[in-house]
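Asks: sequence unknown, structure follows:
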């Protein structure tokens, strides 16, 4: 993978480990010469991630809708900034520029981005590695909910193979590098082909 889109919070959260892991991920991407594609903000976990990547000489592409410039405060030091008209355009632009995706801790926006990219994977619209960085068990409740969805037969077992989840940056990146997109033709099973 030459580029990874990272979804994460524009807030810092109250757990110092989240900030530490954001910095670690940014540094690791730079060291691996993997371009960071992210939401373009200079604040919160997004800012920490971008700053750490830049500090190690990494390439950082920020994608932000114009209306969020005053809320999330666009990062002025990134390699490239792309302004979009809407959130939908932002997510599409990020997905097109990335060869893989990582969800770090975040709020509603991060959860929505993760759910959307998993859905795109389920539908066969993206066939790229998806990783969840489970800092201090942040995503444990989501995994419990996914198991609940499976038990209620609203997702299938093979849908859980659309992503890898790890609590360690290096292990997650290594697993994503060797990740094989599911051979299951989800589009065919859904009657889309």
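Replies: Yep, it's here. Quantities reported herein were computed from a predicted structural model and do not represent experimental measurements. Numbering: from 1, shown residues only.
Asks: going forward, measure contacts and count neighbours with C-alpha atoms only.
Replies: Noted.
Asks: those strands in the protein, which residues are they?
Replies: Here the chain has its strands, by DSSP state E, at 3-7, 35-38, 60-65, 80-84, 101-103, 130-133, 164-166.
Asks: Now do the second one: which elements does it pack against?
Replies: Contacts of strand 35-38 with other secondary structure elements, assessed using 3 or more CA pairs under 8 Å, 6 or more residues apart in numbering; DSSP states H and E, are made with strand 3-7, helix 16-31, helix 44-55, strand 60-65, helix 87-97.
Asks: 10 Å instead, please
Replies: strand 3-7, helix 16-31, helix 44-55, strand 60-65, strand 80-84, helix 87-97, strand 101-103 (3 or more CA pairs under 10 Å, 6 or more residues apart in numbering; DSSP states H and E).
Asks: same check, this time on the longest one
Replies: For strand 60-65, the elements it packs on are strand 3-7, helix 16-31, strand 35-38, helix 44-55, strand 80-84, helix 87-97, judged by 3+ CA pairs under 10 Å, 6+ apart.
Asks: between that strand and strand 3-7, how big is the angle?
Replies: Note on geometry: by axes from the mean of the first three to the mean of the last three CA atoms, to 10 degrees, strand 60-65 and strand 3-7 are set 50 degrees apart in direction.
Asks: List the buried residues for strand 60-65?
Replies: Neighbour counts over strand 60-65 (16 or more other CA atoms under 10 Å) mark 60, 61, 62, 63, 64, 65 as buried.
Asks: Residue 186 touches residue 127, doesn't it?
Replies: No - shown here, residue 186 and residue 127 do not form a contact pair, counting by CA atoms under 10 Å, at 11.0 Å.
Asks: what's the overlap in contacts for these two?
Replies: residue 121 (CA atoms under 10 Å, 6 or more residues apart in numbering).
Asks: next, the one to line up against it:
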């Protein structure tokens, strides 16, 4: 577990506070993006994804789930091709994983898109998954040029007049 830096949402209490302090005390870089203003949320997420090598969701609440599904959606579109890992401590995410299995079974998510999410029950397993990760999003979405100018232009064109 050497040479692993941390980019995260910036909270300094609870589990993330403990993890960030441990990483920092271990001599690694810790970059916290804590921007409390609602208007800056999208910029914060985009910046975090640019500076990270993986997205790891630990047992948390609505904010984590919202960010998790946004990253999964970006991966499905071919915009984000880094590991998306659920740290499934004490089977916390089992119900969510079962739900995703059901949605795939019913045909709402393609079978190969199901592999965007990797689950690990322990930190050591998570590290191994990071080492062995290979994006497998073929046929999910075409690789498009997702620069911000094109996105702004396409959004402007889609506004009804």
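Replies: In hand now; what should we look at? In this text, all values refer to a predicted model and were calculated from it rather than measured experimentally.
Asks: And the TM-score between these chains?
Replies: The TM-score (TM-score structural alignment, normalised by the length of the second structure) is 0.83; 144 aligned residues with a CA RMSD of 1.9 Å.
Asks: circling back to that earlier point, can you redo the strands of the first structure as a markdown table with distance to residue 177 of the first structure?
Replies: Below are the strands of the first structure laid out as a markdown table (distance: least, CA to CA, whole Å):
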| stretch | distance to residue 177 of the first structure |
| --- | --- |
| strand 3-7 | 11 |
| strand 35-38 | 14 |
| strand 60-65 | 20 |
| strand 80-84 | 25 |
| strand 101-103 | 11 |
| strand 130-133 | 10 |
| strand 164-166 | 11 |
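Asks: contacting residues around the most centrally placed residue in the second structure?
Replies: What sits nearest the mean C-alpha location of the second structure, by CA atoms, centre = their mean, is residue 55, with 3.5 Å. Taking CA under 10 Å, 6+ apart, we find residue 55 of the second structure in contact with 7-8, 48-49, 67-68, 71-72, 80, 82-86, 117.
Asks: Apply 8 Å and report the result again.
Replies: 49, 68, 71, 82, 83, 84, 85 (CA atoms under 8 Å, 6 or more residues apart in numbering).
Asks: Kindly reformat those as a markdown table containing neighbour count and distance to residue 96 of the second structure.
Replies: Listed next are those as a markdown table, based on neighbours: other CA atoms under 10 Å; distance: CA to CA, whole Å:
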| residue | neighbour count | distance to residue 96 of the second structure |
| --- | --- | --- |
| 49 | 16 | 23 |
| 68 | 20 | 12 |
| 71 | 23 | 16 |
| 82 | 18 | 20 |
| 83 | 24 | 18 |
| 84 | 25 | 14 |
| 85 | 20 | 13 |
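Asks: buried residues in stretch 129-143 of the second structure?
Replies: Those would be 129, 130, 137, 140, for stretch 129-143 of the second structure by 16+ other CA under 10 Å.
Asks: Against residue 65 of the second structure, how distant is the counterpart of residue 158 of the first structure in the second structure?
Replies: In the second structure, the residue matched to residue 158 of the first structure (TM-score structural alignment) is residue 112. Separation of residue 112 of the second structure from residue 65 of the second structure (CA to CA, to the nearest Å): 21 Å.
Asks: burial measure for the residue mapped onto residue 42 of the second structure from the first structure, as a count.
Replies: In the first structure, the residue paired with residue 42 of the second structure is residue 88, using TM-score structural alignment. A total of 10 residues lie near residue 88 of the first structure under the criterion other CA atoms under 10 Å.
Asks: for the nearest residue to residue 39 of the first structure once chain neighbours are set aside, what are its contacts?
Replies: Spatially, and ignoring its direct neighbours in sequence, residue 39 of the first structure is nearest to residue 63 (5.0 Å; CA to CA, 6 or more residues apart in numbering). Residues near residue 63 of the first structure by CA under 8 Å, 6+ apart: 37, 38, 39, 40, 81, 82, 83, 84, 90, 93, 94.
Asks: The fifth one is in contact with residue 40, isn't it?
Replies: This means residue 81 of the first structure. Yes - checked against CA atoms under 8 Å, the pair residue 81 of the first structure and residue 40 is within contact range at 6.8 Å.
Asks: and for the two, which residues touch both?
Replies: By CA under 8 Å, 6+ apart, the residues touching both residue 81 of the first structure and residue 40 are 61, 62, 63, 64.
Asks: Let me see the contact set for the last one.
Replies: Right, the one you point to is residue 64 of the first structure. 39, 40, 41, 74, 81, 82, 83, 84, 87, 90.
Asks: hmm, 7 Å instead?
Replies: Applying CA atoms under 7 Å, 6 or more residues apart in numbering, one finds that residue 64 of the first structure lies in contact with 39, 40, 82, 83, 84, 90.
Asks: Tell me which residue of the second structure lines up with the first one.
Replies: Think residue 39 of the first structure. The criterion is TM-score structural alignment: under it, residue 39 of the first structure has residue 9 as its aligned partner in the second structure.
Asks: overlap between the contacts of residue 63 of the first structure and the second structure?
Replies: Contacts conserved in the second structure for the contacts of residue 63 of the first structure, counting by both residues aligned by TM-score structural alignment, their matches' CA atoms under 8 Å: 37, 38, 39, 40, 90, 94.
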